[in-house]
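*Asks:* Turn this into a structure:
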Amino acid sequence: MAHRFEITKELEVGASPEAVWEAIATGPGMDSWFMGESEVEPRQGGRARWSIGGYTEESTVTTWDPPKRFVNTGTEGPDGTFHRFDYRIEDRGPRRTAIRYVHSGMLGEDWEAEYEGMSEGDPMYLHKLVEYLTYFSGRFAVGIDAQGPTVPDREHAMSMFRRGLGLGDEAADGDQVRLTPEGFEPIDGVVDYVSPSFLGVRSVDALYRFIYGFDGSVMVGHHLFADNVDAEATRHAWQTWLMRLFDASLGAVAPG
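*Replies:* Now for the predicted structure:
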C-alpha cells in the first residue's frame, strides 16, 4: 500500500532568481549539488531523467515558469509510488532569493524508513544547494557518487568516516580541517555540514559529502569544480577508499 508524504522547507540564498533557476532546473546545475546525474528538457511537459549507480528514474516537467516555479513529477510505479519536487522562487531584492521547496508523493512498503531518510537527507541537499549558490555560483561541477558496503551501525559508520579522513569525533560545523584519505592528496577545507548521517566539507574547489544511507549503505557524494577532472578515475578511487575503509572495519579482506 502506498503512503502519501510531504516535506516542506523554506530557505533564502544570496543569489539571483536566475542563478537559482539554473541550479534547480537544468542538468548541469543540478549535478553541481544534487546526487547522481540529471537531464531536463527545458519546457512545460518536457522529459527529465535522473540516474545514479545504474538506476534511472524518468519524470515530467509539470510546471515550467522561469525563473519563478519549477515542478518535476516522477513517473508513477506499479505500486502507485512517485515523487514530486516543487520549487517556488521569489525575488527578495538585490542578490536575495527565497525558495519554497515541497517534496511530495507516495512511498511504498518501506515508507517509514524512506521517510526518515528523506527527512534528514532533504535538508542536507538543500544546504548543499545554498553552499553551491554561495560559493560556486556560475560554475558547474563533476559529480562523484560511490557506494561502499552495508554497515549495520550508523554511529560506527560515521566514526569510521572521521577516522578514515584523519578527523577526530569532535569535528564540528565551521571547523577548519585537513582531510587525509588514503590514496588522495590532503584536502584543506571547512566542515560545512554535520548530522547523524552526514558529514560535509567544503574546499576551495569542491563540496565533499560522506553519507550513511537509510538502508545502511555508506556512500560519498562529491561535487568537484576543478578543471580537467577525470570523473571515472576519481569515482573509482573513492570507491576503493570506501571498500578498503569499511571492509577492514567489518573484518573483511580489503581489495588489492
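
*Asks:* Could you use CA atoms for every contact and neighbour count after this?
*Replies:* OK.

*Asks:* The stretch 51-200 of the chain: helices as residue ranges?
*Replies:* Ranges of helices in the stretch 51-200 of the chain, per DSSP state H, counting those that start in this stretch, are 111-135, 154-165.

*Asks:* compare with the first, here's sequence two:
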Amino acid sequence: MSTTPHVPYRLEFSVEVPGTPEQVWRAIATARGMSAWFLPTELEEHEGGSLHFSMGPEMGSDGQVTGWDPPRRLAYEEDWAALMGKSPDELSPLTSEFLVEARSGGTCVVRVTSSGFGTGADWEAEFWEDMGASWKPFFDNLRLYLSHFPGQEATQLEATASRPGDVATLWKSLSDALGAVEKGAAVQVRDTSGTVERLGERQALVRLTAPVPGMLSAFVFDEADGKATLGVRGYLFSADAADYVRREEPAWRAWLEEL
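*Replies:* Purely as a prediction, here's the structure:
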C-alpha cells in the first residue's frame, strides 16, 4: 500500500561568513568550493544539473539543481527515499536552499533551509534532529575556509574507526588525545600542529598550520549495538597535500583504532 508523504519537516538557520557574494557563491555553489569545506562533491553548475555528495566508499546522495541565480540563490533536491533505502512514494525529495545576502564590512549572511515531507515515522523525526546536529558544524568549516583559504582547492583526508563503548567516553578519549579542551587551545598530535577553532558536542574543528595548512574536523557518532565511530576529516591546502594524505591517512586510522 502506498503512502502519500504529508508530514512536513524543516531545518532553517543562518551563518555570517567573510567574503563578497561572489566569493561565497564559489564556495557554496561549485564542486571545488563545496569539496573544500563539506563532502566530496560533484556538481553540474546550472539549473537542472546533476549533483552527488560522497559520504564514504559506497555511500552517497544524488540530486539535481533546481534553482540557480548567481551569486544569490542556490536550490537543489536530493533523493531522500533512495538515501534511506525507502520506497519513492514514502518520502518526498529533500529540498535545500542557500540564500546569500551581502552585509557591510565585507561579510555575507548565508540563510540555509532544508525541507521535506514524510509519513510521520519516529525515524524521520530522528533523521531531521541528527541532520541539524551533523550539518551545522560544516558551516563553521565554511567560515574558516573563507577566512583563510578562499578559492583554494582542498585535498580531503578521512579516517574512521569503529569501537565498542559509549560516545561520551570515546569523545573524551579523542578530544583529550587531540588536546581539544577549549576554543583557542593549541593542538599537537602526530607531528600535526594547530589551534582549536570550534568545540561542540562530540565534535571539534582545528585550524592546521603544520605540516600542511588546512582544517581538521574530529568527531564521534553513535552506532548500533553499543559501538561508536571515531573519525577525523581533513581539508588540506598545499601542493604537498596529496602526498601527505597518501602517506598519513592509514596512520591516522591506526591512531584512532589505538586510542
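
*Asks:* Can I get the helices of the stretch 51-200 of the first structure in CSV including mean neighbour count and distance to T180 of the first structure?
*Replies:* Converted to CSV, the helices of the stretch 51-200 of the first structure look like this (neighbours: other Cα atoms under 10 Å; distance: least, Cα to Cα, whole Å):
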stretch, mean neighbour count, distance to T180 of the first structure
helix 111-135, 17, 22
helix 154-165, 18, 5
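
*Asks:* quick one: which of those is nearest V102 of the first structure?
*Replies:* Closest of the helices of the stretch 51-200 of the first structure to V102 of the first structure is helix 111-135, at 10.1 Å (criterion: Cα to Cα).

*Asks:* Which residues does the closest one contact?
*Replies:* Contacting residues not belonging to helix 111-135 of the first structure are listed as 2-3, 5, 7, 9, 13-15, 19-20, 23, 32-34, 107, 193, 197-198, 207, 213-215 [Cα atoms under 8 Å, 6 or more residues apart in numbering].

*Asks:* ChimeraX command to pick out the buried ones of those?
*Replies:* Applied in ChimeraX, the following selects the buried portion of the contacts of helix 111-135 of the first structure according to 16 or more other Cα atoms under 10 Å:
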select :13,14,15,19,20,23,32,33,34,107,193,197,198,207,213,214
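
*Asks:* circling back: can I get the helices of the stretch 51-200 of the first structure in a markdown table including distance to W238 of the first structure?
*Replies:* Listed next are the helices of the stretch 51-200 of the first structure as a markdown table, based on distance: least, Cα to Cα, whole Å:
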| stretch | distance to W238 of the first structure |
| --- | --- |
| helix 111-135 | 20 |
| helix 154-165 | 12 |
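
*Asks:* Let me know which of the ones you listed is the nearest to L245 of the first structure.
*Replies:* Across the helices of the stretch 51-200 of the first structure, closest to L245 of the first structure is helix 154-165 (Cα to Cα), at 6.6 Å.

*Asks:* Please give the centre-to-centre distance between that closest one and its chain.
*Replies:* The chain centroid and the centroid of helix 154-165 of the first structure are separated by 19 Å, computed with Cα atoms, centre = their mean, to the nearest Å.

*Asks:* Give me the helices and strands touching that helix, please.
*Replies:* Here helix 154-165 of the first structure touches strand 206-212, helix 231-249, going by 3 or more Cα pairs under 8 Å, 6 or more residues apart in numbering; DSSP states H and E.

*Asks:* which residue numbers in the second structure go with the shortest one?
*Replies:* To tie it back to what came earlier, the one meant is strand 206-212 of the first structure. Aligned using TM-score structural alignment, strand 206-212 of the first structure spans residues 214-220 in the second structure.

*Asks:* Show me the contact partners of the matching stretch.
*Replies:* 141, 144, 149, 167, 170-171, 174, 202-208, 228-237.
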